[in-house]
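Peer 1: Turn this into a structure:
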Amino acid sequence: MLTKELKTKIVLSSSFDPWYNLALEEYLLDNVEEDEVILYLWQNANTVVIGSNQNTWKECRISEIEKNKGKIARRLSGGGAVFHDLGNLNFTFILSKQLYDLDKQLSVIINAVRKQGINAEFVGRNDIEVEGKKFSGNAFYFTDRTAYHHGTILIDVDISKLTDYLQVSEEKIVSKGIDSVQARVINLKNLNPNITIESMKESLKESFVEIYHSNCKEYLVEKDNPRLQELYSKYSSWNWIYGESPSFDIVFENKFSWGAIELCLSLKKAIIEKAVIYSDAMNNTLIARIADSIKGATFNIEEICSRLKTVNIDENEKIVLYDLCNWLESKKEYG
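Peer 2: This next block holds a predicted model:
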């Protein structure tokens, strides 16, 4: 139980560079105090941001992005690919794990949107919607000590770029019961023509103060901070954005209620030498643990499932391993 008085802080980024903004997000995550909650507000220009376990080559129309001088960035959290331009405002709650409270964090966003005369609600695994359409996708990341919850707020985004830049599978669209990505999302400007990025920022600041009952200060991080520069080098690197894309001997793909998965295996004398899993699942650390668990196994479905059952999981993760084992059981003709 925390006995110290809660500290709150608002950090505003002055940059529109996604690599800098994600570097700053991780820097704040590494340095947040035990009794502190940070609200970080930031914007990216002409950017596709993909989830930590996604395959850049499959998610993005890379040549289209490059032609329009856009950027591709990879975040730490799981989930799917999103498009950012300056009609979108990003938020991140950064705090210790013991202060993490998703309902409370979401209430800051929903309360701020209501201050703009728009009724919103949290729906499904990671969306905030109004009138059945999404204006905010959310994702989450946890370390041993800290956590962050971040998301988008679509205010006046060029929605046509969603289909120009993102390669969304037909299966994903059909599973939502809609005809296109554009039919699924909405700009808040369509509901309140007077809303702006600045007015939304002010509403978020007010809502944050009201819900956390604290007088918070706005805070700036010096751009020449050595650790921040080091993180920028990581986020802007080719290896981080694209990663290794080797050829694989076996590739299995499927879609589950918790996300899509692409299981890629390289074999040597029937032994799994390399296992890479691409996924838009929200639980990015579980996906990594699953991939690690099957390296070195004989390419035999029973042995793979046996390895999966040794992965340390909590109650919420059981469904993922259950679904994977049932699915792989149907592939027994392969091994």
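
Peer 1: From here on, just use CA atoms for contacts and neighbour counts.
Peer 2: Fine.

Peer 1: from the middle of its chain, how far away would the helix or strand hosting S63 be?
Peer 2: Take DSSP states H and E as the rule and S63 turns out to sit in helix 62-67. Distance of helix 62-67 from the chain centroid (Cα atoms, centre = their mean, to the nearest Å) equals 22 Å.

Peer 1: Any chance you could list what contacts that helix?
Peer 2: 71-72, 164-165 (Cα atoms under 8 Å, 6 or more residues apart in numbering).

Peer 1: what comes up buried for it?
Peer 2: 62, 65 (16 or more other Cα atoms under 10 Å).

Peer 1: Equivalent analysis for stretch 266-277, please.
Peer 2: By 16+ other Cα under 10 Å, the buried positions in stretch 266-277 come out as 266-267, 271-277.

Peer 1: which two from those residues end up farthest apart in space?
Peer 2: Using Cα to Cα, those reach their maximum pairwise distance at I271 and I277, which is 16.8 Å.

Peer 1: hang on, the earlier thing: put together JSON lines for the buried residues of stretch 266-277, with distance to K58 on each row.
Peer 2: Compiled in JSON lines, the buried residues of stretch 266-277 are given as follows (distance: Cα to Cα, whole Å):
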{"residue": "S266", "distance to K58": "19"}
{"residue": "L267", "distance to K58": "22"}
{"residue": "I271", "distance to K58": "27"}
{"residue": "I272", "distance to K58": "23"}
{"residue": "E273", "distance to K58": "23"}
{"residue": "K274", "distance to K58": "20"}
{"residue": "A275", "distance to K58": "18"}
{"residue": "V276", "distance to K58": "14"}
{"residue": "I277", "distance to K58": "13"}
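
Peer 1: Following up with a second sequence; could you model it the same way so I can compare the two?
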Amino acid sequence: MASWRPLPTAIAGKRCSSLLLPSIHPPRPNPWVSSRTGRVPTPRQCRFLSEEAVSDRHNSVQVYVSRTTNPYMNLAIENFLLESSFTTSFILFLYTNRPCVVIGRNQNPWAEVDFSVMRDPNALADARRACGADADSDMTPGDEEETHIHGSGTDILLVRRRSGGGTVFHDLGNVNYSVICPTTGFNRNTHAAMVVHALRHGLGISARVNERHDIVVDDVIPPGPGDSDGSPKTETFKVSGSAFKIIKNRALHHGTCLLRSPHLPLLGRLLRSPAAPYIWGNGVSSVPSPVRNLFPGLERTLPNGVDIYTAFEQAVIAQFTALYGQPNIHEVIGDGGTEEKKTPISSLIREIDDIRVNYALLKSSAWIFENTPFFAFKSYRVQESPKNSNDVDMHGALSQGPPSDLRASITLRQGRILSAVFSVWGKPINSQQVRHLIRNGLFRIEDWRHVVGDDAAGEWLNRRLVTGSFTDSRVTRSSNRPGKRVVKYIKEGGGKRTGKTGKKRDRIERGRA
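Peer 2: Okay, here's the model as predicted:
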């Protein structure tokens, strides 16, 4: 990072507007000029969300609120804040995503998600009707930035985040919080407790942090006519999950908060993979928990008329401020806010290289699928778990399992097929289609009937392994800035990889990912 020195006020006043860097640095009323380039920042460059502002040690407390619902963009911004911020700063980032399934860094999407539900264009509307909400309610995204991602407002996106943990579902009724802080003194419960205090003081809701660092609420169920002891029972529901990532000197804690999601009836099918009972692998499995909304009635405002989302954001910011002090930067990203405090998404993509590159990476099939740990899929059950103890089709009915004449064994590493053995009616299949499977990405196979040559066996495999179409898998990273390595990952052409060190390496598994 370049060092900076103040310019005289007379010079600064001619080149930069008064609302810019002086408002970020109250003790330093003058804009700064780069000692490396000698250029005075133009008004377009003097933004609050910039590499210079985020990494400045004087901006010790920063608050950002994103108004885009693009999950890939929000995670790209989050990673930029984590990697570019000064080592002793404290950052709060609040955002809401359009409907999407977010898997952990080391998870297997085929073992976590029912892709047939994700592809169903009516799944979201049916879930809203099931919980009594309007099928055409305000839970459909409409950002101008949504044109940058595949699919329409009725689609459920698949996202792989950079942190660990289990699979979660995001929608417009769920608000996400991220806290970035120094690793010194970092505690996994500190910021979950911060949200608990925000719920209590801002929304009047009593909650607590459990042993898994999740936020839960306890509901007291009055005794029913069939209860012999006549005493009330307590049921615990999860309303917020957490995940963590720690790099050198920096720690990230991000979590969800279910305010008023109308899609909870969908989760039982969406996050219950029909392929999971047939998968053996090294991936991290999710731990299912009963969940509920903090506002089960899906009301939009509190009794005092305050918007629920606004009240939650203000309460979390107030608790964050109580912990770390008044923010040097408080900015709205995307739509909303005043001109002085708004950063357009288009300018982030155009001007900040790290955000642009990570945005393209996060929405690529190469990142989503080829980070999958080693696993094997077999046509007989290799695991039993409470989450996937039955083979369930998309309508909730028990299916008959694999056709009795099908025997399949597939091993994969990083989403690519290493070996595939099939037999139907005891006869091995060694067709050209099977031979072409080797080294191919599992997510690229659209119809298994052409591979095995049998309709019944192919349909059974399609139900469990076909993911549907996703974005382009080619990822290219480059930079002409001094000290930044040039890395390119080319999926086709034999998986050629080049880097500054000259060694072969996988851009997705290593490097800055």
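
Peer 1: just to revisit the earlier point, helix or strand right after the helix holding S63 of the first structure?
Peer 2: strand 71-74.

Peer 1: Find me the equivalent region of that next one in the second structure.
Peer 2: Aligned using TM-score structural alignment, strand 71-74 of the first structure spans residues 157-160 in the second structure.

Peer 1: Equivalent analysis for stretch 273-289 of the first structure, please.
Peer 2: By TM-score structural alignment, stretch 273-289 of the first structure lines up with nothing in the second structure.

Peer 1: and that stretch, how far from the chain's centre?
Peer 2: Averaging C-alpha positions (Cα atoms, centre = their mean) puts stretch 273-289 of the first structure 14 Å from its chain's average.

Peer 1: distance between the ends of that stretch?
Peer 2: Chord length of stretch 273-289 of the first structure, first to last residue, is 16 Å (Cα to Cα, to the nearest Å).

Peer 1: Residues touching that stretch, excluding its own?
Peer 2: Applying Cα under 8 Å, 6+ apart, the set of residues contacting stretch 273-289 of the first structure is 51-55, 77-80, 139-141, 258-267, 291-292, 294-296, 311, 313, 317.

Peer 1: taking these one by one, which sit in helices?
Peer 2: 291-292, 294 (DSSP state H).

Peer 1: Just send these back as CSV, with distance to N88 of the first structure and neighbour count too.
Peer 2: Putting these into CSV (distance: Cα to Cα, whole Å; neighbours: other Cα atoms under 10 Å) gives the following:
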residue, distance to N88 of the first structure, neighbour count
A291, 34, 18
D292, 36, 17
I294, 40, 24
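
Peer 1: which of these lies closest to V251 of the first structure?
Peer 2: Taking Cα to Cα as the measure, V251 of the first structure sits nearest to A291 out of those, at 13.2 Å.

Peer 1: residues touching S163 of the second structure, list them.
Peer 2: For S163 of the second structure, the contact set (Cα under 8 Å, 6+ apart) comprises 104-105, 243-245.

Peer 1: switch the cut-off to 6 Å
Peer 2: S163 of the second structure makes contact with 105, 244-245, according to Cα atoms under 6 Å, 6 or more residues apart in numbering.

Peer 1: Map L106 of the first structure across to the second structure for me.
Peer 2: In the second structure, L106 of the first structure lands on A192 (TM-score structural alignment).

Peer 1: and that match, which of the three is it?
Peer 2: At A192 of the second structure the chain is in helix, as set by DSSP: H, G, I helix; E, B strand; the rest coil.

Peer 1: Please, a ChimeraX command that selects the buried ones among the contacts of stretch 273-289 of the first structure?
Peer 2: Selection of the buried residues among the contacts of stretch 273-289 of the first structure in ChimeraX, burial being defined by 16+ other Cα under 10 Å:
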select :51,52,53,54,55,77,78,79,80,139,140,141,258,259,260,261,262,263,264,265,266,267,291,292,294,295,296
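
Peer 1: Neighbours of D323 of the first structure, how many?
Peer 2: Using other Cα atoms under 10 Å, D323 of the first structure has 14 neighbouring residues.

Peer 1: S203 of the first structure too?
Peer 2: Quick note: S203 of the first structure (other Cα under 10 Å) scores 19 neighbours.

Peer 1: same thing with F320 of the second structure?
Peer 2: 24.

Peer 1: Tell me who's in contact with the equivalent of it over in the first structure.
Peer 2: Alignment note (TM-score structural alignment): F320 of the second structure maps to F208 of the first structure. Taking Cα under 6 Å, 6+ apart, we find F208 of the first structure in contact with V108.

Peer 1: how close does F208 of the first structure get to A45 of the first structure?
Peer 2: Distance from F208 of the first structure to A45 of the first structure, counting by Cα to Cα: 25 Å.

Peer 1: of the contacts of S163 of the second structure, which stay in contact in the first structure?
Peer 2: Shared with the first structure under both residues aligned by TM-score structural alignment, their matches' Cα atoms under 6 Å, the contacts from the contacts of S163 of the second structure are 105, 244-245.

Peer 1: Please narrow the residues you listed to those residing in strands.
Peer 2: 244-245 (DSSP state E).

Peer 1: Adding distance to L362 of the second structure as columns, could you present the kept ones among the contacts of S163 of the second structure in a markdown table?
Peer 2: Output for those, formatted as a markdown table (distance: Cα to Cα, whole Å):
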| residue | distance to L362 of the second structure |
| --- | --- |
| R105 | 11 |
| F244 | 18 |
| K245 | 16 |
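
Peer 1: in the match of strand 71-74 of the first structure, what counts as buried?
Peer 2: Within stretch 157-160 of the second structure, the residues scored as buried using 16+ other Cα under 10 Å are 157-160.

Peer 1: now these in a markdown table, with distance to E112 of the second structure?
Peer 2: Formatted as a markdown table, these follow (distance: Cα to Cα, whole Å):
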| residue | distance to E112 of the second structure |
| --- | --- |
| L157 | 14 |
| L158 | 11 |
| V159 | 12 |
| R160 | 12 |
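
Peer 1: ok, these vs N79 of the second structure, which is closest?
Peer 2: For those, the nearest to N79 of the second structure is R160 (12.8 Å; Cα to Cα).

Peer 1: Touching, that closest one and I103? I think so.
Peer 2: Yes: between R160 of the second structure and I103 a contact is recorded at 4.9 Å, counting by Cα atoms under 6 Å.

Peer 1: re the thing from before, with the second structure superposed, average distance for the helix holding S63 of the first structure?
Peer 2: Helix 62-67 of the first structure differs from its equivalent in the second structure by a mean of 2.0 Å after superposition (mean Cα distance after the TM-score superposition for the first structure).

Peer 1: sorry, back to before: count the residues that sit near the match of L106 of the first structure.
Peer 2: Using other Cα under 10 Å, A192 of the second structure has 25 other residues around it.
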